[in-house]
Structure formats: C-alpha cells, structure tokens
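Trainee: everything below, folded, please.
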Amino acid sequence: MKKLLELACGLLSGLALFGIMVLTFFDVMGRKFANHSIPGSLEITELLMVVVIFGALPLVSNRGEHVEFDSLDPYLPGWLRKLQSVAVHLLCAVLLIGLGWLMLRTGAQFTETGETTAQLKIPKAPFIYGMGVLCALTGLVHLFMVAKPPVDRAEGEGAAL
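Mentor: Predicted coordinates for the structure are as follows:
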C-alpha cells in the first residue's frame, strides 16, 4: 500500500510540477521572442500548484518530512514522547479528514453552481474534489502513523530514509 501511495502521489505531483516547468518555459520564451505570453498561464500555474501541494501532502506526512518543533524531545521521557506522537497524529488525522469532508462539500457546491476560473473558464470542482480526497488520504496516513513509535533524529538530521 505504501508503494502505491508513493507511486500515485509522487507521479501526480511530479507531473504537475513538470507541467508548471514546461508552461513557464514556453510562456517566458513567448514573451521574450514573440512578445506574447500564453493566455491563462497564471490560472493554469495556480491549478497545477494545487495539484503539486495536495498531491505531495500524503507523502510528506508518511515520510515525516513536515515542519516540526523538536527542541525539547531529548529532555522528554519516552512515554511522554509516545503520548505526544499519538496525540499529534490523531489531531492531524481528525483535522485533515474534516477538512477533506468540507472540501468535498465545497466541490459539490461548485459543481452545482458551475464555478470556473476567470479567464479560461476551467471548472474548479474537480480540483476541489481532488484536494478533498488528498486531504482525507493524508488524514488516513496520520491514523496509520498513530501506531508507529516517535522518530529519534540527531541534531540537524532530516527524516530517516
């Protein structure tokens, strides 16, 4: 399951980031050499950034690569660190699943009203639905992480590989 998560979310985020790179390249080249930019390039970039960020969110949580304040960890007893880890993962799970549910409701509202982007008239609902699903998936990742022991890191060390 972990491999599927990494493949799907990594591919989704990677392709969206590559799309931003290609779009920016051709937009800059068009402005530089043809004195004309790609119409709606800002809207497309914004939508692709949503895909990059929310597509990577489950991976960041699964790898423990999110920003954390761990200055006091060396001074806390093991049982308290375990309790803290469980509480943080449960809180993150509840908040992310709740946020996912709210986004799915918003996506349904956008579908009903036909909400689109201003310039290119791209429907917003699929992106909101995607954000909701990926938030809920990230919440599930945190639920699975409740059972894992807290990670010990050396000073200045990033997430373990």
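Trainee: going forward, measure contacts between C-alpha atoms and count neighbours the same way
Mentor: Fine.
Trainee: can you tell me what sits against stretch 116-130?
Mentor: 40, 43, 47, 50-51, 103-104, 106-108, 110-111, 114-115 (CA atoms under 8 Å, 6 or more residues apart in numbering).
Trainee: and for comparison, fold this next one:
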Amino acid sequence: MAALMAIAAGLVLAGLVVLTFTDVILRYFLSDPLRGRQDIVEMGMVLSVLLAAPYTWRIGGHISVDLYSGLAFPALERARELLMRISVAGVFCLIAWRAWLAAEDAALFNEATNMIAIAHRPFILAIMAMAALHAVLIVLEYFLDPSPSDDKGGSK
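Mentor: Sure, this is the predicted structure:
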C-alpha cells in the first residue's frame, strides 16, 4: 500500500513538473503564462507530500537523531518500538482529526484558492484520509514484522 502511494506521489510530482515547465515555456516565448498554475502546484504538493509519507516512514527516509544504537534486550527494544509507533500514529490521528474540523470550516466558508478557485475541502479531506491511513499503517506494520528492526520506521 505504501509503495502504491509513493508511486502516486511521484506521478503527481511529475505532473507538477510538466505543468511548471509548460508554464515557463509559455511565459518566456509567448508572454502568456498558465492561469492558476500556482494554485494547482500548491494543491498538488499537498497530495504529493502526504502520499509519499508512508513510504518515507517505511524506508526510514526521514531525518532522525539516534540517541542510542538499540536496547540490549530484544523484548525491551520491541516495546520501545511499539511505544514510538503509537506516538507517531497518535500524531497522525491528531492531524486527521484537525483536518476533519478544517474540512467542515472549508465547506462552511467556501474556502478556495485565489486564482482559479480550487475548493480546499477535497484536499483537506485527502489530508485527513492519508493521515488516518498512515497512522493505521504505522501500527499495523509493527504487528506484521515479527522482529525488531534497525532499518525501518523511525529506528534509523
């Protein structure tokens, strides 16, 4: 699931690159930039970052600081990893909950981007869904991996 989300993030990012390249060419040669390109890029980056987050977690691609190399007892290390995963999942659940509240406000106030009025609500709901899915994947991976890991999910 995380790999598919990362592929989708890459496709969104590639589309944004093509859009920006096209805008630069049109702006330079025809003095006619694409209207709303910045709005599309802003909303696309939201999707790209959140789609890539679970895969980044899985491969340990985030920035981290190692305070120690690991606990001497495997059972204690496994408990530490579970606590860490529950904490991170809790943060993503908080993001999902706050996104739910923000989606209600966006619908109430008809929030949209400035240039071409892309509604914020679908993107906020996407943030909510991806944050909730990421929280579930973080905890689920713990139970699917029978041994403590030194190279996955926050242990790097």
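Trainee: after superposition, what's the TM-score here?
Mentor: Superposed pair, TM-score by TM-score structural alignment, normalised by the length of structure 2: 0.84. Supporting alignment: 149 aligned residues with a CA RMSD of 1.9 Å.
Trainee: related to what we said a few turns ago, just the contacts of stretch 116-130 of structure 1: which are in helices?
Mentor: 43, 47, 50-51, 103-104, 106-108, 110-111 (DSSP state H).
Trainee: now the residues you listed as JSON lines including neighbour count and distance to residue 10 of structure 1?
Mentor: Formatted as JSON lines, those follow (neighbours: other CA atoms under 10 Å; distance: CA to CA, whole Å):
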{"residue": "43", "neighbour count": "16", "distance to residue 10 of structure 1": "23"}
{"residue": "47", "neighbour count": "17", "distance to residue 10 of structure 1": "17"}
{"residue": "50", "neighbour count": "18", "distance to residue 10 of structure 1": "14"}
{"residue": "51", "neighbour count": "23", "distance to residue 10 of structure 1": "11"}
{"residue": "103", "neighbour count": "22", "distance to residue 10 of structure 1": "22"}
{"residue": "104", "neighbour count": "21", "distance to residue 10 of structure 1": "22"}
{"residue": "106", "neighbour count": "16", "distance to residue 10 of structure 1": "25"}
{"residue": "107", "neighbour count": "22", "distance to residue 10 of structure 1": "23"}
{"residue": "108", "neighbour count": "16", "distance to residue 10 of structure 1": "26"}
{"residue": "110", "neighbour count": "18", "distance to residue 10 of structure 1": "27"}
{"residue": "111", "neighbour count": "17", "distance to residue 10 of structure 1": "27"}
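Trainee: could you pull out the helices for structure 2?
Mentor: Counting by DSSP H, structure 2 has helices at residues 2-30, 37-59, 74-108, 121-144.
Trainee: in space, not sequence, find me the middle residue of structure 2.
Mentor: residue 50 (1.7 Å; CA atoms, centre = their mean).
Trainee: ok, the residue mapped onto that residue from structure 1 - contacts?
Mentor: With TM-score structural alignment as the criterion, residue 50 of structure 2 lines up with residue 54 in structure 1. Listed by CA under 8 Å, 6+ apart, the contact set of residue 54 of structure 1 reads 131, 134-135.
Trainee: what about 6 Å?
Mentor: Residue 54 of structure 1 sits next to residue 131 when contact means CA atoms under 6 Å, 6 or more residues apart in numbering.
Trainee: measure the closest residue to residue 8 of structure 2 other than its chain neighbours to residue 126 of structure 2 for me?
Mentor: Leaving aside its sequence neighbours, residue 8 of structure 2 sits nearest to residue 51 (CA to CA, 6 or more residues apart in numbering; 6.9 Å). Distance, residue 51 of structure 2 to residue 126 of structure 2, by CA to CA, to the nearest Å: 9 Å.
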